[in-house]
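Engineer: Build the 3D model from these lines:
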Amino acid sequence: MKGLHKSLCLGSVCVMALQGGHVVQAASSRATAASSRPVPQIWMNSKLPDSAATPKLQTGQEDASTHQEQSPSSSLSDKPLIPALRGLVFEASGSNAPQTQTQTQTQTQTQTQTHAIQINGLPLLETKEFWKKLEPYLDKPASARTFYDIAQQVTAQFREKGHPFLTAFVPPQRVRDGILHISVEEYRLGQITVSGNRWFSDRIIRNASSLHPKDTLALQNLQADLAWINGNPFRTVDMIYHPGQKAGTTDVDLQVSDRFPVYMFGSFNNQADPTLGRVNWSLGATWGNAFGIDHTLSYQFTRSLTGRYNMHLGSWEIPLPWRDKLLVYGTYSTSAPAADWPIRNSGISGQASVRYIHQLPHLAVSSDVGLDTMLQAGFDWKTTNSDQFYVASPIMLGNADTDQFALGADITENDHYGQTHLLNEAYYGPGGLTHYDTRRSYQTIFQSAKPDYVYDRVQITRTTNLPYGFSSVTIASAQATTHNLLYSEQLESGGIGTVRGYYVNTALGSRGEQLSEEIKLPSFSLSKQLGIGKNFADTETLGGFYDWGQTWNKKLSQTSSNKTGLASLGIDLNTKINRLVNIVFDTGWRLRPAPDSGKKGAFCDFNIVVGL
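Structural biologist: Down below sits the predicted model:
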C-alpha cells in the first residue's frame, strides 16, 4: 500500500491507506454494526397499545442476518499486524481526559504476564466485565480482524449502557511495545427540525423535546423525551434520527401529527346517587393548547335528569420547564336530596385543589420488565353545607371544611405477561386550619368524624394476558384511617368501578376493602360480523366478573355491627365505535341483599360517552 508507514500506521479499525493524497478506509466498523455507523436512523414512535405505559423505541435496524451478510469481518485479513498485543488504551476522541489504568493478569503454564488496559475519559468502559472480554486478545498476534472485533466489543458495551450513537476506531499511530490505542467518538446532536405540525408551534415542540445541539444521545434520555413530548393527547411526535451534515453529528427531525386541540364530549349514565335521581348527563370540553403555550384547560358540567344535582368541574394543567407539572382543579355543586314532605334537604359543596406532579425516569428492570413512576404532592380544601328545612324553617344546619395535605404515587409495571398498576394516596388533615375545620363543625355532618386524621387509600390492578386472546383483570383496593371521616373522604361501594349490581353509594365507610376479578373474552367486531359498511369500525369486549366489598366506620357502641358487605356476579360489555363512542354496560346479580331494601335481585349499570 502506497504511503503505509513502515512503523505500522493503523487506522479506523483496519489499515488506513493513503491513495491519491486522500485517506481511504480499507474496511471500517463504521459501515457495519448499527451502533457504529455514522449515526443510524432511529425511529421512536409514541403510538402504543393500551397495555404499554411508556413509548417504545424501534431502532430501524436490519435483522441480524442482514448485518452478518454486510459485515466486513469475514473479508478482513488474519495476517498479523502486531506480533503480540501487550496492552490497550481506550480514549475519547479529541479529549485530554485523565487516564484510568486497570491491570489484569493472565496465568500461563510457564509464566505470569501483566497487561495494561487504560481507560481515558470513557467511564462506561470501566467495568470488570468489559475488561474480561478483552483478555482473550492480549498476548496474541493482532490482525485487522482483531481490531474490528475489539471495536465491536466497545460498541456492544456502549449499547448495553444505552449509548448506541458512537464509532470506535483505531486512529493512525505508531505501535510501540505492543500497545494499541483505540479512539471512541460519541456522536452529538446536530440540527433539530420540526415538520408536520399544524396546531402546535415549532417552539412548543422544540421545548417539549428538550433536545439541544451538541448533546450526546442516550436511549434512556431519548425515551424520557419521547414520553414527555407525547404527554399531550392532541399530538403524536416521532423522532427520526439520521446522519448529520457535519462529521460526528446526528440530526433529528421531530415529525408531528397533531389535531385541532379542542375535544368536546358528553356522557349519559345512571351513576348518580339514588336520592338525586340516579340518571345524569354531562357536557364538557378540553383545550389542549390553551393560550398557545401548551397548557391544558378542561371544564365539565353534570346534571341529574331530576334537576336535583348540578356540578361544575374545572382543571388547569401547566407543564413546567424542568419537566414537572402543576395541576389546579376545583368543583362546585348543588344538591337537593329527595325527602318526604314537608321536609326539604339542600346542600352546597365546593373544592379547590392543587397537585405538583413529578415523573421519575423510566426504570428498565430487565429486557422485558419496566417501571414508570409518577409522584405527586398537594393540598385540598373542601367545603360542604348540608341543610334541612321544615317547610321554610331551618331545623338542621351543617357546615364543615376539609383541609388536607396529599401525597401520592402512581406506579405502572409492564412485563411480558401484562401490566400491574399501583395507586397509593395518603392524606393528612391537621385540623383547625379554617373556620369550619373543627370537631364541632364535623359533628353537624357526620357524628363521629374528626378533623385531625391520617388516612391511606391503595389500589392494585393486574391485567394478565391469557392464551387464545383471553385476559384477566384483578383489582384490589383498601382504605385505612386513624379516625372516622366525612362522606367526601369515605370509601364508596356500589356502581361501576366498585361493586356492580348495586346502586351508587350503596355503602360508605371510612375503612374498607374491595376485590374484583374479571375474565375478558377476545375482542371482536360486531360490524364485521354483520357486514356493515367500511367506514364503521367497532370493537366489542365481553367479560364475566365477581365483585366484593365491605366498608365500615369506627363502632359507635360495642353491641352494634356497622360493617356493610356487598358481593355480586355478573357480565359486562364494553363497546368502542370509530374512536368517538364508548359504551359500558353491565349487569350484576347481588349475592348479598342490598342494605336499604333487604333484597338480592340484579341491577344494570350503563355509561355512554361521545367525544369529538
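
Engineer: can we go C-alpha only for contacts and neighbour counts from here?
Structural biologist: OK.

Engineer: Quick check: buried residues in stretch 484-498?
Structural biologist: Neighbour counts using 16 or more other Cα atoms under 10 Å place Asn484, Leu485, Leu486, Gln490, Leu491, Glu492, Ser493, Gly494, Gly495, Ile496, Thr498 of stretch 484-498 among the buried residues.

Engineer: wait, what's in contact with the fourth one?
Structural biologist: By Cα atoms under 8 Å, 6 or more residues apart in numbering, Gln490 lies in contact with Leu508, Gly509, Ser510, Arg511.

Engineer: To compare against the first, here's the next sequence to fold:
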Amino acid sequence: MKKIALLTFGFTLLVSTNSFAALVGADNAVATKDDLCQFDFTDERQTFIDLQGTTKGEKWNTVLIGETEGWLRGRDTTVFTNLHNGAKVIEKRKCGIPDKIVRDTTPRLAGFLITTPEYYTEKLNRNFATKGFFIRDLPILTQDPIVKRRMYSYEGQVISQEMLNSIIRDVIVLMRDKNQPVVDVYFPEQDVTDGFIVALVSRAVVDKIVVNGNEYYTEEDIKKFVNVKPGDYIWSDTLSQDLRWINSYPYRSVDVIMKPGSRPRTTDVIFETRDMYPFRVFGGVDNYGAPSTDENQFYAGFSYGNLFGLDHEIIYSFGSSFSNTDFNSHNLQYNIPFDWRHKLGLSASLSSSKPDTNNPLFNVEGQNLILNADYEIPLYDWGLRGFTQSVNFGVDYKRLENDVEFGGTNVFNSEPEIVQGYATYKGSRASSKTNNSVTLTGIVSPGDVLGNNSDEDFDIARVGAKSSYAYGRGQYETSYTSDLAGLTLSGIFRGQYSPDKLLATEQANVAGPGAVRGFASNTVRRDSVLVATAEAASPYTSLIDNFLGTTLRDRVQGFVFLDKGYGRNADETGAQRTIDLDSMGLGTRFGIGRNLNGVVEFGKEIKDEMRDGKDEHLHFRLNAAY
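Structural biologist: So this is what the prediction gives:
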C-alpha cells in the first residue's frame, strides 16, 4: 500500500493515500455538473451520503461537494444522510444511468483517542468505536470538561496536516494549563480511513537536577528545597513553589531552566543561582521622625542569613534622631524557616524618647518595649500563575511609658501593657502588566492578662480607653503598566476600623509618608482611618550608566500623586474627632545596583483641617546596604 508522511512537530504520521480524496472509475474522469443530479443539502452536519441504486442493488459511497449544496450521479435513487441521530430521508430524485461514479473518500474526524505511549497498543486502538472522544491514562485531562469541549470542536472536520498541527498545539497548551509544561504530542503510524485518530502524549520525566553559579551556598543547600526528584514528572506549580521558597531570602536569587536530558523523553532541571555571602551591613537617613522628637533621623545595622547552616536569619539595627537625645531605638529580629515551609519570626524593640518642647520643666524621658512572635503559613496557589497567598498568626506585647514616637507628647504616670493576638491574610497576583495585592488583619485584646493590662491603666494613657478591644485593618494595592510609554498607574487603599478607643500604638496614621503626603509624619492618628492614593509613574530609566560601568546600574523613576485621608476617633465628644486631609505632589525613586536606593516626595496640601500653618512638606529617605 502506498504511504504518505505528515510531519507533526518532529514526529511522522503515516496514513494510507486511499484515506484522502481520490477519483474512482474506468478512466478516473470526473463527471461534469450537467451530468449530475442536483439537490439542496440543508444539514451542515452532513459528512457523507449513502447512494443506493434501486436497480441491481448497486451501492456507492460519496461525499458532497460543498457544505450546503451537492451534486450526485446515479440510477433511480433515494438519498440518505448520515446524521448523529441516525439515517434520515431528505429527498428523492430520478437521475440518469451513470457511466462513472465520482467518489471522494477524504476522511473527516469522527473519533479521537488521547493517551500515553505506555497505555497505547494496536489492539486497544482497534477495539475503540470509530466515533467519540476518549482520554486514557491522563487523569488531569479526563477530569476537565473544557478539554472534551475543545476536542469535540474538531469533529466532522477534514483530517489534514493543518488540523493535526492544531490538535498538537491545543493538547500542549492544555497540558501546560494543568501544570505539566514539558510534553511531546505526536501521532503513531495508523490508518485513519474511518476517521478515528490516536494522539499520544509523552510527559517528560526528570533526568538530572543541576545547580549552577552558586558560590556561597552549596549545591545541597539549594537541592534540599527542591521537591522534584529524578524520575518524577515535571509539575510547574511544584517548581514555582520551590523557587518561591528558595528566593524568600535576600541573599540568593535562583531561576530555573530546562533542557533535554541524556535519555529519550527526559529533561534536566537546572537551577541558575546568583548568591552572595549571607552577611550585610546597612544604614540610612530620612526625615520620617515625629515632630515631637526630631524629624531627621538615621539608622544602621547588620544581618546574617545562614546561622547554624539552617537559613536562620538575625537582624539588628540601631536608630536615632540626629540629636541622639530626643529618640533612639534598638531593634532585634530572628527568623526561623522550617522544613515544612512555615516561618517563625521573633522580634524585640526597645526605644527611648522624650518630647522636644521648650518647657524646661517638661523633660521626662520614657521607654517603650515591644515584643512580637509571628508564625507564617503559605497557602495553596490553586494553580494560578503569579498568585501567592499566606496567613499569619501572632502575639504582641507592648509596655508603654509615653507616646512621643507616635506623634504625641504624653508621658504616662503608669506603664500600660498591651497583650493582643492577630491573624493576617495576604494574597497577591502578578502578571507582565498588572500587580494586585491584598492584606487583611484582625486584632483582638482580651484585657486583664497582666498586671498593667487593666482598664485603669489604659484610662490613664487615654481617657475612656479599655484594655479589652477588637479592630481590623486592611490594604489593597493595584497597578497597571500600559503600553503607552511604559506608564504605570497605581492605586493604594488603606483602612482601619475600630469601635473602641485605642492607645496611640494601635491607632492608624493619617499624615506623612505611607499616608497623606505633604504633612508632617505621625501628626495625625485616629481609631478609624481610610487613606487612598492614586499615582502615575514613568518607567525606570538610566541617567549615569556611562559613568558607572556595567557592574553598577542606576535607575530613576518620576511620579505624580494624589492622596486623600479621613480619620475618626471613637470618642463621642472631643476636639477634632474627625479629620479630612488631601494633598497632591510629585517625586522620584532612584537606585544604584543592589546597594543604594531612595525616594524624594514633595506634597502640597489641598485640604488641611490641621491648621498647622504649613502648606507643603518634603520627605526623603536614602538606604544603603553592602
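
Engineer: between the contacts of Gln490 of the first structure, which is nearest Ser298 of the first structure?
Structural biologist: Lowest distance from Ser298 of the first structure to these (Cα to Cα) belongs to Leu508, with 29.1 Å.

Engineer: corresponding residue for that closest one in the second structure?
Structural biologist: In the second structure, Leu508 of the first structure lines up with Arg525, judged by TM-score structural alignment.

Engineer: ok, Phe279 of the second structure - contacts?
Structural biologist: Taking Cα under 8 Å, 6+ apart, one finds Phe302, Ser303, Tyr304, Gly305 in contact with Phe279 of the second structure.

Engineer: Give the aligned equivalent of it in the first structure.
Structural biologist: Per TM-score structural alignment, the equivalent position to Phe279 of the second structure in the first structure is Val262.

Engineer: Please, where are all the strands along the stretch 201-350 of the first structure?
Structural biologist: With DSSP state E, counting those that start in this stretch, the ranges of strands along the stretch 201-350 of the first structure come out as 235-243, 249-258, 262-269, 280-290, 295-304, 309-319, 324-335, 343-359.

Engineer: what number of residues lie near Asp381 of the second structure?
Structural biologist: Close neighbours of Asp381 of the second structure, defined as other Cα atoms under 10 Å, add up to 18.

Engineer: should've said Lys259 of the second structure
Structural biologist: 12.

Engineer: Check Pro243 of the first structure too.
Structural biologist: Using other Cα under 10 Å, Pro243 of the first structure has 19 neighbouring residues.

Engineer: same deal with Lys128 of the first structure?
Structural biologist: Lys128 of the first structure: 10 surrounding residues under other Cα under 10 Å.

Engineer: just Phe20 of the second structure next, same as before
Structural biologist: 17.

Engineer: ok, it touching Pro107?
Structural biologist: Yes: using Cα atoms under 8 Å, Phe20 of the second structure is in contact with Pro107, at 6.3 Å.

Engineer: Please name the nearest non-neighbouring residue to Pro188 of the second structure.
Structural biologist: In this structure, Pro188 of the second structure finds its nearest non-sequential neighbour in Leu13, 6.1 Å apart by Cα to Cα, 6 or more residues apart in numbering.

Engineer: Ile343 of the first structure matches what in the second structure?
Structural biologist: When the second structure is aligned by TM-score structural alignment, Ile343 of the first structure is paired with Phe362.

Engineer: Would you quantify the distance from that match to Val411 of the second structure?
Structural biologist: From Phe362 of the second structure across to Val411 of the second structure, the span is 10 Å (Cα to Cα, to the nearest Å).

Engineer: higher neighbour count, these two?
Structural biologist: Per other Cα under 10 Å, whichever of Phe362 of the second structure and Val411 has more neighbours is Val411, with 22 against 13.

Engineer: now the helices: where do they sit in the stretch 351-500 of the first structure?
Structural biologist: Along the stretch 351-500 of the first structure, the stretches classed as helices by DSSP state H, counting those that start in this stretch are 439-443.

Engineer: oh, I was asking about the stretch 101-250 of the first structure
Structural biologist: 128-134, 144-160, 202-209, 219-229.

Engineer: nearest to Arg590 of the first structure, of these?
Structural biologist: Among the helices of the stretch 101-250 of the first structure, helix 219-229 comes nearest to Arg590 of the first structure, with 42.6 Å by Cα to Cα.

Engineer: Appreciated, that's everything.
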